[in-house]
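I'd like to go over a predicted model; first the sequence, then the structure.
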Amino acid sequence: MNVLSRAVHRPAKDPVHPQVLPWRGVQRREWIVLAIMPTLLLAGMNSTFTDLARPFVVNELSSDRYRYQWVPGCTLLGSVAGMSLIAWARNHFGLKKAYITGLILFMFGSLACGLAPNMELLGGARFVQGWGNGMVVTTVLAVFWREFPDHRDGAIAAYVLGLYFGRIVAPSVSGYLMNLPTWRTIFFFMVPITSTCTVLTSHLLQPDEPREEALEPFDFEGLLLLLGWVVCLMFGLFRFQKWGWWTANEFWIVSTIGGGLFVWFLLHEWFCPHPLLDLRLFGRLRFALSVVIKALADLTFFSVISVLVRYMAVTRDYERVTTGMVLLPAVVTMASTLALTAWLGTRSDRKLRLILGLTGMVVGTWTLSSIDLYTDKFWTAVYTALWSASAGLVASPLICISQEDMSPAEVASSAGIKNLMLVLPAFVGGNLLTIFIERRSDAHFDAMRQSVTSNRPPLDDVRRDVVDYFMLNGLDVSDATGQARRLLASYTHDYATVFAYQSAFQILAVTLALAIPLAFLLRPLPADATGPQRG
């Protein structure tokens, strides 16, 4: 038996220096990256697809937007469940089996989403799909950390590029797929890609079954507490705006139950001998600071993308493919900075790269607040590309700093925590930002409406010009006047909405600025610490 065969059949756990199998001049772990990247792209796109397809889904399934809210809610709940299981699954089955299981759940969940006949079954299918998605993205982070012990900045850069690239290209891909005979294509096309990746990675990933005879029990209490307070959180974000903030009895009931479950969850996970999530890692200052900074950075990144897509696809009424093309330069600039990180980055300069990236993101986010109703697509693309270039400097060093000097078991647990601190802040921030934009745009609209006097000459001139335009196109005076009134009202509302977008960008910039002083508090590992000096 040769060296490779012994390495593959040995029941080693989390090998530090895995053997490599060259094929056509490419090492085994490079093939692993190529096989895993499509699943990361799908994971990045998956969270956005149902948001973009909402009008089609609501119409075909005879539903409404309030019932539809629970579809992305089920997706979040499934993702939370899948992400929280990584440490337990790694200890019981190994990273390979955990990853393959996640892919299978994602594949069958996607198929079920495409076949769902009503909103209730679509929500259940999205829960299964989200569960698989959560297991996949969390396991990949631990796998990349294990497979590239000598160049972890590059591996994490590939991980970040896959997830973020998927989120940015989602509008273009979904726009193309929804132009096909049915919106269900957005789920069906995932099935062959996921099945192919399942076959490839099952052959490429090394077996890593654990060798412990006595395995810790599953923390059912921790999982139920986690899902319980997340459900309360979703109720709040979906219903408090309707019930009334601070005034409705339902607000206080849901808030009290959710807050109690959250505190119970924290205490249980901290003192439990075998917790679902090892929250004791927050006792390490470097890890705690890194997770908080990452949560602020991810909240800003995904919120900015969400606002930009809404600005272009809804307010400016761009085609979804056009929206994707405007965002495409952002993919190029982010990929470039991530590549530079992978090529030139070292362990010693991670903190510097992080601070520079955070500063650039703050400046870039504030610059985006200058976009108005007349901004050309070219300048929107330029501003977004500059902002995205800075974002590419942040994620890789931040993840590496948080996992420095950790054991394989701690890396698995930290991967679950970091991914939870990605999806939960992004979900909460996105929903709160939507509420803020709606309220802010209504306030701007009321202020603008009250400042308009019907007999002001400029307004009358504009109205007459619009009426004349419609009459030249065949409308009579009555219809042309009505159309002109509606057009001017729509224009005023869009103008007010853009004001709200500008305020949202400014708030996000100020929020992210809080991460910069936290980054200065990060302390590097001592020079004699274990691990590669190279990134």
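Looks like it came in fine.

hey, let's count contacts and neighbours off CA atoms from now on
Will do.

Surely Leu299 is in contact with Pro425?
Yes - counting by CA atoms under 8 Å, Leu299 touches Pro425, with 5.6 Å between them.

Compare those two (neighbour count), which wins?
Remark: of Leu299 and Pro425, Leu299 carries more neighbours, 24 against 20, as counted by other CA atoms under 10 Å.

Excluding chain neighbours, what is closest to Arg316?
Distance criterion CA to CA, 6 or more residues apart in numbering; nearest residue to Arg316, sequence neighbours excluded, is Leu373 at 7.3 Å.

Please disregard the earlier target; I meant Phe499.
Ser441 (6.9 Å).

Can you give me every residue that contacts that neighbour?
Contacts for Ser441 (CA atoms under 8 Å, 6 or more residues apart in numbering) come out as 493, 496-500.

Which single one of those is nearest to Leu289?
When these are compared for distance to Leu289 (CA to CA), Ala500 wins out at 31.2 Å.

Quick one: neighbours of the closest one, just the number.
Neighbours of Ala500 using other CA under 10 Å come to 23.

OK, contacts around it?
By CA under 8 Å, 6+ apart, the contact set of Ala500 is 436-438, 440-441, 444.

rerun that using 7 Å as the cut-off
Shown in contact with Ala500 (CA atoms under 7 Å, 6 or more residues apart in numbering): 437, 440-441.

same check, this time on Ser396
153, 156-157.

and it, helix, strand or coil?
Under DSSP: H, G, I helix; E, B strand; the rest coil, Ser396 falls in the helix class.

Second structure follows, compare the two:
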Amino acid sequence: MNTQPDHIAKAPLTGIRFVLGTFAVALATFMNVLDSSIANVAIPTLSGNLGVSVDEGTWVITLFAAANAVSIPLTGWLTQRVGQVRLFVWAILLFVLSSAACGLAPNLLVLLAARVVQGLVAGPLVPLSQALLLASFPEDKSSNALSLWAMTATVGPIAGPALGGWITDSYNWSWIFYINVPVGLFAAGVIWMVYRDRETPARKLPIDVIGLLSLIAWVASLQIMLDKGKDLDWFNSPVIWVLTIVAAISFLFFLIWEFTEEKPVIDLRLFAGRNFLGGTVAISVAYALFFANLVILPQWIQGYLGYRAVDAGLVTAPLGIFSVMLAPLLGKIMPRSDSRVLATLAFVGFAGVFFMRSRYTTDVDAFTLVLPTLLQGIPTALFFTPLTAIILSGLPPGKIPAAAGLSNFVRIFAGAVGTSLLSTKWSDRTIFHHARLVDQTSVNNPNFIGTIANLQTTLEFSTAKATALFESSLDAQASMLGLNDVFWVSAVIFIVIVPLIWLTRPTRGASAPGAGGH
């Protein structure tokens, strides 16, 4: 679907309007990206304050991502129905309103409902921010517009965890959402003043209601099934069976309907293209691993290493440093390079980073924690832009917006699914290692008896207290071993999916319109 309807192109912005307009659009983009990562380090605190488990608290992240994924394909239809500038401003205002509702939420249910709304209205912000920036710059400077957008979007992972941790420790978790209110109101006001005379025409268009409802049905049921599976003991629960059946039936119906509908909500025929198929699958699987590990790493750092939320944020913050530093260099390299080579280097780099993390121990120091995160910024810089160039290469201009929207939908939904799957994998492997370690805590095991005796002697602990301390240490060790397994599997998968990149045709140069997508 077209995110930019046919209209007479406006002249680029100049002077103070150019400065204010680009700053406000970049600020709105930053607010959106920041909100996708700022909650990561606050999940343990947020969960404790609301009286729920950390697993349930993770829904705050996954439901936002799932709702965001559902709304992205509607951006084209909404743009033509409402107008580009009005839609962007309304999306920002609704994002502000839902952010305030998140901060005021008295319980998890209300918070999750507000996060769903927040995710839905965030969908149009990414493609429309790109479109407005491109319209603000002269045509021969379009690469500068996309570079500015990419750098703004990349700052989010730097600021999000650290800012979220500082706010959570210094004030209250609610303020990670309240912070959006002044930022969003300022951005919306400036954007309306600068861009309102550059509005695109609006016209009434039919929407594929049945396709949309079936999309929501399978996305929602699959996401809930994945999130609740661990708590409900998977397929030993009738609830999980019902959700699985609903997801499967609605997905099959969705496929049949969309392939036969004249104006589908999602153009699935794009997957017939080799580059679109290979590139979308590769970027989606990779993003699922990338995003899921960003979620579970701060949880482990806080839950088992005893770091404060702000410290956990500072450990994960260096991710974006090399991403920002290398963005201008990538813009110069891309026109002379095969995108498949750059993407392959990114995947190999990710595999190396996750292998480094798979060597963590329970007494890991701060430098060893930070180094892989810092290095991860290098493959992150080589990740999004080359794969987006592969996905959009060879498509006619009229298909670019629909292709960008569909690939972003698959990628973001994969991030939500990946978070659920890897969180479950971590829990399962922790239970497995815990059971093996418990087998060693026998009165017939001299190591166990010696450890308890040593605690009693050196620390003057009672038998009960020494045993409790030993069990706490055993829990931390089991969790660490389980997380090591997750990191190792992530590294292997990054290597395994490299051939997907090389099934695509060679792509040199360029970033297509709408490229990006952090």
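Received it, and whenever you're ready, just let me know what you need. Given the structure is predicted, the values throughout are model-derived calculations rather than measurements.

Quantify their similarity with the TM-score.
Here the TM-score for the pair of chains, by TM-score structural alignment, normalised by the length of structure 2, is 0.87; 509 aligned residues with a CA RMSD of 3.2 Å.

Among the contacts of Ser441 of structure 1, the buried ones, what's the PyMOL command?
Per 16 or more other CA atoms under 10 Å, the buried members of the contacts of Ser441 of structure 1 correspond to this PyMOL selection:
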select buried, resi 493+496+497+498+499+500
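
Across to structure 2, which of the contacts of Ser441 of structure 1 hold up?
Contacts conserved in structure 2 for these, using both residues aligned by TM-score structural alignment, their matches' CA atoms under 8 Å: 496-500.

Select from those every entry located in helices.
Counted as lying in helices by DSSP state H, out of these, are 496-500.

What is the nearest of those residues to Phe218 of structure 1?
Within those, proximity to Phe218 of structure 1 (CA to CA) peaks at Ala500, which comes in at 46.4 Å.

That closest one pairs with which position in structure 2?
Aligning on TM-score structural alignment places Ala500 of structure 1 opposite Gly482 in structure 2.

Map Ile224 of structure 2 across to structure 1 for me.
So, by TM-score structural alignment, Ile224 of structure 2 is matched to Phe235.

right, I mislabeled it, should have said Val190 of structure 2
Looking across to structure 1 (by TM-score structural alignment), Val190 of structure 2 lines up with Leu200.

Roughly how far does the nearest residue to its match once chain neighbours are set aside sit from Ser202 of structure 1?
Closest residue in space to Leu200 of structure 1, ignoring its immediate chain neighbours: Ala35 at 6.4 Å, by CA to CA, 6+ apart. Relative to Ser202 of structure 1, Ala35 of structure 1 is positioned 10 Å away (CA to CA, to the nearest Å).

Over to Ala509 of structure 1?
In terms of CA to CA, Ala509 of structure 1 sits 43 Å off from Ser202 of structure 1.

do the same with Thr139 of structure 1
14 Å.

again, but for Lys294 of structure 1
31 Å.

go on, Ala116 of structure 1?
In terms of CA to CA, Ala116 of structure 1 sits 29 Å off from Ser202 of structure 1.

So for those two, which sits in the more crowded spot?
Ala116 (18 against 15).

just the helices in the stretch 351-500 of structure 2 please.
Assigned by DSSP state H, counting those that start in this stretch, the stretch 351-500 of structure 2 shows helices spanning 366-381, 384-392, 400-438, 446-458, 463-496, 498-502.

Quick one: closest of these to Leu133 of structure 2.
Using CA to CA, these put helix 400-438 closest to Leu133 of structure 2, at 15.3 Å.

got the angle for that closest one vs helix 384-392?
Angle between the axes of helix 400-438 of structure 2 and helix 384-392 is 120 degrees (criterion: axes from the mean of the first three to the mean of the last three CA atoms, to 10 degrees).

Specify, as a residue range, where helix 400-438 of structure 2 falls in structure 1.
Mapping helix 400-438 of structure 2 onto structure 1 (TM-score structural alignment) gives residues 411-449.

Superpose on structure 2 and give me the mean offset of that stretch.
Once fitted to structure 2, stretch 411-449 of structure 1 is off its aligned match by 1.5 Å on average (mean CA distance after the TM-score superposition for structure 1).

cool, and stretch 492-504 of structure 1?
With mean CA distance after the TM-score superposition for structure 1, stretch 492-504 of structure 1 departs from structure 2 by a mean of 1.3 Å once superposed.

chain center to that stretch: distance?
24 Å (CA atoms, centre = their mean, to the nearest Å).
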